[in-house]
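Asks: Sequence and predicted structure below; questions after.
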Amino acid sequence: MKLSHLVLWRLSLALIVVLSVWAGLFYMAVMEEVNDEVDDSLEDYSEQLIIRALQGEEMPAANNGSNNQYYLYEVSKEYALSYPQITYRDEMVYITEKKEEEPARVLITIFRASNDRYMELVVYTPTIEKMDLQRAITGWIIFLYVLLLLVILLITMWVYYRNMKPLYRLLGWLDRYRLGHPNEPLDNRTTITEFGRLNEAVTDFAGRNEKLFEQQKQFIGNASHEMQTPLAICRNRIEMLMEDDGLSERQLEELAKTHRTLENLTRMNRSLLLLCKIENGQYMDKYAVCLDEVLKHYLSDYQEVYAYRNIHVEMQVTASFCVEINDSLASVLVTNLLKNAFVHNVDGGLIRIIIDRNVFCICNTGNEPLDGIRIFERFYQGTKKEGSTGLGLALVDSICKTNHLAIRYFYEKEMHCFEISKSFQIPSSSLQ
């Protein structure tokens, strides 16, 4: 989830809670104020009625045409002593003049008259429709709430994006940053202290990575280069020993195993040295090369090897697949794919080659799919195969990346497929 979306979500939840509590308190405050004003009016009216009753004056008509109405009657002493002297409540009362029930505020008070009599006075006055008021307040609160929420969120996001611009510039620079390639300097001026420190930390970290990367490439290149001569000397000495007629059969077998191990080590060393040269940009000369022509040149050599395991080759060429690439790297690219299709094939299997203007695809039969995420990692092998160094597909991947080609693996109809394209595409159903 984006930080902006998370901020909006949490801010919205907080505002919903705060504004909901505020709406409840606002409604309670309005009703308290309304009731207080009505209660004051009822108290004044009840005092006038009590004074007239105590002085023996004639009481006004119970229904005198005004909003205020009353009932006065005698109660027992026990009743008077068991109830509070004054209470307020809301009731629905019948208005004779309107011939309907309306909400009213009621005051009930008990006072002591002459001759130890106790009188109960009930005074009520029509009040506002609280449900109508509640609906009106709720409607306006919702309207104001939505308006206020939108305004707050818009202002917050405007302030957020304005203040977070340095972070987005830094993220954009990191997205464009490529280790080992020329990168534009970070231009991210800001007056925010935290972002300034973050810019310094990122640039320092990138500088250290570049230095370590260069040291690593130099070490691999130098080590691979320096190992070539000792490996060649060891192979030559073993070959000379194998020519000795005095060796036993067991000794010859051990020497042959050692020779094969040195051969694998030599091939691995050459692959590592080639990888280092590719990453160092030592193959800058590029020409228009058609990979189908390169394939035809090497395929005849591989046909004899394929025939040894009864592997059949099918080709579907509808157009030439031509790219701008170093011719040496083009040869390495094609031969590694051909070798991979042989080493990881099954006896009596099939190699299918599909070529058109935008796709160069080599497929071989296989029993189960490989790990599509790790297949191009160095030294990764799904199942160990004799003669495989684990660097062939890593070389293919490095060559494709260097020359802006897309390489992807997919498993379809019991066939491993490696497809090279000039742009990233959805996996095609080439095997249909």
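Replies: Nice, thanks for sending it over.
Asks: CA only for contacts and neighbour counts going forward, please
Replies: Noted.
Asks: Determine the longest helix present in the protein.
Replies: Longest helix in the chain, counting residues (DSSP state H): helix 3-54.
Asks: what is the orientation angle of the helix or strand following it with helix 3-54?
Replies: Following helix 3-54 in sequence order, the next helix or strand is strand 69-75 (DSSP states H and E). Between strand 69-75 and helix 3-54, the angle comes out at 60 degrees (axes from the mean of the first three to the mean of the last three Cα atoms, to 10 degrees).
Asks: name the helices or strands packed onto strand 69-75?
Replies: With contacts taken as 3 or more Cα pairs under 8 Å, 6 or more residues apart in numbering; DSSP states H and E, strand 69-75 sits against strand 118-126.
Asks: Buried ones in the helix or strand just after the strand it packs on, by neighbour count?
Replies: Next along the chain after strand 118-126, taking DSSP H and E as the criterion, comes helix 130-163. For helix 130-163, the neighbour count (16 or more other Cα atoms under 10 Å) marks Ile137, Thr138, Ile141, Tyr145, Leu149, Leu153, Met157 as buried.
Asks: now swap in stretch 205-219 and tell me
Replies: Residues of stretch 205-219 classed as buried by neighbour count (16+ other Cα under 10 Å): Ala206, Glu210, Lys217.
Asks: putting a second one here so we can go through both:
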Amino acid sequence: MKLFQLVMWRMSAILVVILTCWAVLFYVAVMEEVNDEVDDSLSDYAESLILRSLSGEEMPATNNGSNNQYFLYEVSAQYAASYPKISYRDEMIYITAKGETEPARVLMTIFQKDDGGYMELVVYTPTIEKYDLQRAILGWIVFLYVLLLLMILAVNAWVFYRNMRPLYTLLQWLENYRLGTKQEPLDESVRIVEFRKLNQAANLFSERSEQLYEQQKLFIGNASHEMQTPLAICRNRLEMLMEDDTLSEKQLSELMKTHRTLENLTRLNKSLLLLCKIENRQFTDVKPICLNELLMHYLDDYKEVYAYRRVQVEVHVEHCFRLEMSESLATVLLTNLLKNAFVHTEEGGTITLTFTTSSFEIRNTGEAPLNKDRIFERFYKEGKKEGSTGLGLALVDSICKAYRLRLSYRFEDGMHIFTILS
């Protein structure tokens, strides 16, 4: 989830809770105020009726034309003691003037006459339809608060994007950053202190990475030169010793084993140096390459080896699989996949190569699936094949990652299948 979406979602949730609570409090406050005004009116009317009753004046009609009604009757002392002196409640009553039942506010009070008797006065006055009020308030709350919520979110979105622009600039700069390529440094004069420090740290990190990168390239070049020469000298000396006729068969066998070990060490050294160069992106000879055409140049060299084990090779070209990459790395990619197919194909098996506009697939017959979770690890050898450095598929994986190609392996119907998608 993006930062903007997370912020907007959390803000929306908080605002909904706050506005809902505010709406409830607003409704309670409105109803309280309405009831308070009605209760004051009832209280004044009831007080005037009590004064008339106590003074012996003529009482007004129970329905005086103002929708107010009252009932006055005598009650016992026990009844008066069991009820509060004054109370308010809501109920539905029949309004004589209108001839219909409506919601009303009711005041009930008990007072004592001069002769010691008790009278109960019940006063009714029509009030608002609270259910109608609830619906009206709810409708306006939904309209006004949704509008308010959208306006708040719109303002926050504008403020967020406005203030977070340096962050998005930094993210784009990091996405486009490539080690070993010249790139403009980030602006360190932004107004926001945190983003200014972040840009300064990113620029400093970039400078240090470039320095380390240059040092590593220099080390790789020196290591390649320094290690290959002694290895070549050792191999030449062993070959000269092996030509000595005075050597016994046992001595010659030991020298041959040592020579094979040196050859493996030389291949291993070359593979490791190649891996370092791929990861450091030191192959800059990028150009359009048709992978199936490149394969045909090297396939003839392998056909004789395949024929020795009676391995059939089939090539299916639907379209040219064209890539933008270094030709030398494309050659390494193809040759390592071909070698791997030869190593894991039983005698008399089949290797099938298929090219489309967006994929390259190599299939070879096999007895059991490879460990798909480890086959691309460095120095991992499936079945401990003799002469293998364990870096062939690791090189293929590194090349695919360097050029953002998707590499996958699966085992179906007795076939090992490696697929490369652009």
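Replies: That came through, no problem. Small disclaimer: the values here were computed from a predicted structure and weren't measured.
Asks: Would you check the distance separating the longest helix of the first structure from the middle of the chain?
Replies: 44 Å (Cα atoms, centre = their mean, to the nearest Å).
Asks: check the fit of it onto the second structure and give the mean distance.
Replies: Superposing on the second structure places helix 3-54 of the first structure at an average distance of 0.8 Å from its equivalents, by mean Cα distance after the TM-score superposition for the first structure.
Asks: Residue in the first structure paired with Pro126 of the second structure?
Replies: The equivalent of Pro126 of the second structure in the first structure is Pro126 (alignment by TM-score structural alignment).
Asks: brain fart, Asn68 of the second structure
Replies: Taking TM-score structural alignment, Asn68 of the second structure has Asn68 as its aligned residue in the first structure.
Asks: Do a quick rundown of the helices in the first structure.
Replies: Using DSSP H, helices in the first structure cover 3-54, 77-82, 130-163, 165-176, 193-242, 249-279, 291-308, 327-343, 392-402.
Asks: between the buried residues of helix 130-163 of the first structure, which is nearest Cys290 of the first structure?
Replies: Comparing the buried residues of helix 130-163 of the first structure against Cys290 of the first structure with Cα to Cα places Met157 closest, at 52.9 Å.
Asks: Contacts only, for that closest one.
Replies: Ser4, Leu8 (Cα atoms under 8 Å, 6 or more residues apart in numbering).
Asks: Output the helices of the first structure in CSV, with distance to Gly349 of the first structure appended to each entry.
Replies: Shown next, in CSV, are those (distance: least, Cα to Cα, whole Å):
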stretch, distance to Gly349 of the first structure
helix 3-54, 53
helix 77-82, 105
helix 130-163, 59
helix 165-176, 43
helix 193-242, 34
helix 249-279, 25
helix 291-308, 9
helix 327-343, 9
helix 392-402, 20
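Asks: so of these, which one's packed in deepest?
Replies: Mean neighbour count (mean count of other Cα atoms under 10 Å) peaks for helix 392-402 among the helices of the first structure, with a mean of 21.
Asks: for that one, packing partners?
Replies: Helices and strands touching helix 392-402 of the first structure, by 3+ Cα pairs under 8 Å, 6+ apart, are helix 249-279, helix 327-343, strand 406-411.
Asks: which residues are contacting that helix?
Replies: 271, 274-275, 278-279, 329, 332-333, 336-337, 340, 375-378, 406-407, 420.
Asks: try stretch 175-188 of the second structure
Replies: Residues contacting stretch 175-188 of the second structure (Cα under 8 Å, 6+ apart): 170, 173, 196-197, 199-200, 202-203, 209-210, 213-214, 280-281.
Asks: Now Asp371 of the first structure: closest residue in space, sequence neighbours ignored.
Replies: Spatially, and ignoring its direct neighbours in sequence, Asp371 of the first structure is nearest to Gly382 (7.3 Å; Cα to Cα, 6 or more residues apart in numbering).
Asks: Wait, the one you found touches Pro369, no?
Replies: No: using Cα atoms under 8 Å, Gly382 of the first structure makes no contact with Pro369, being 9.2 Å away.
Asks: wait, which of the contacts of stretch 175-188 of the second structure is closest to Asp244 of the second structure?
Replies: Asn280 (44.6 Å).
Asks: From Ile399 of the second structure, how far out is the closest one?
Replies: Between Asn280 of the second structure and Ile399 of the second structure the computed distance is 11 Å (Cα to Cα, to the nearest Å).
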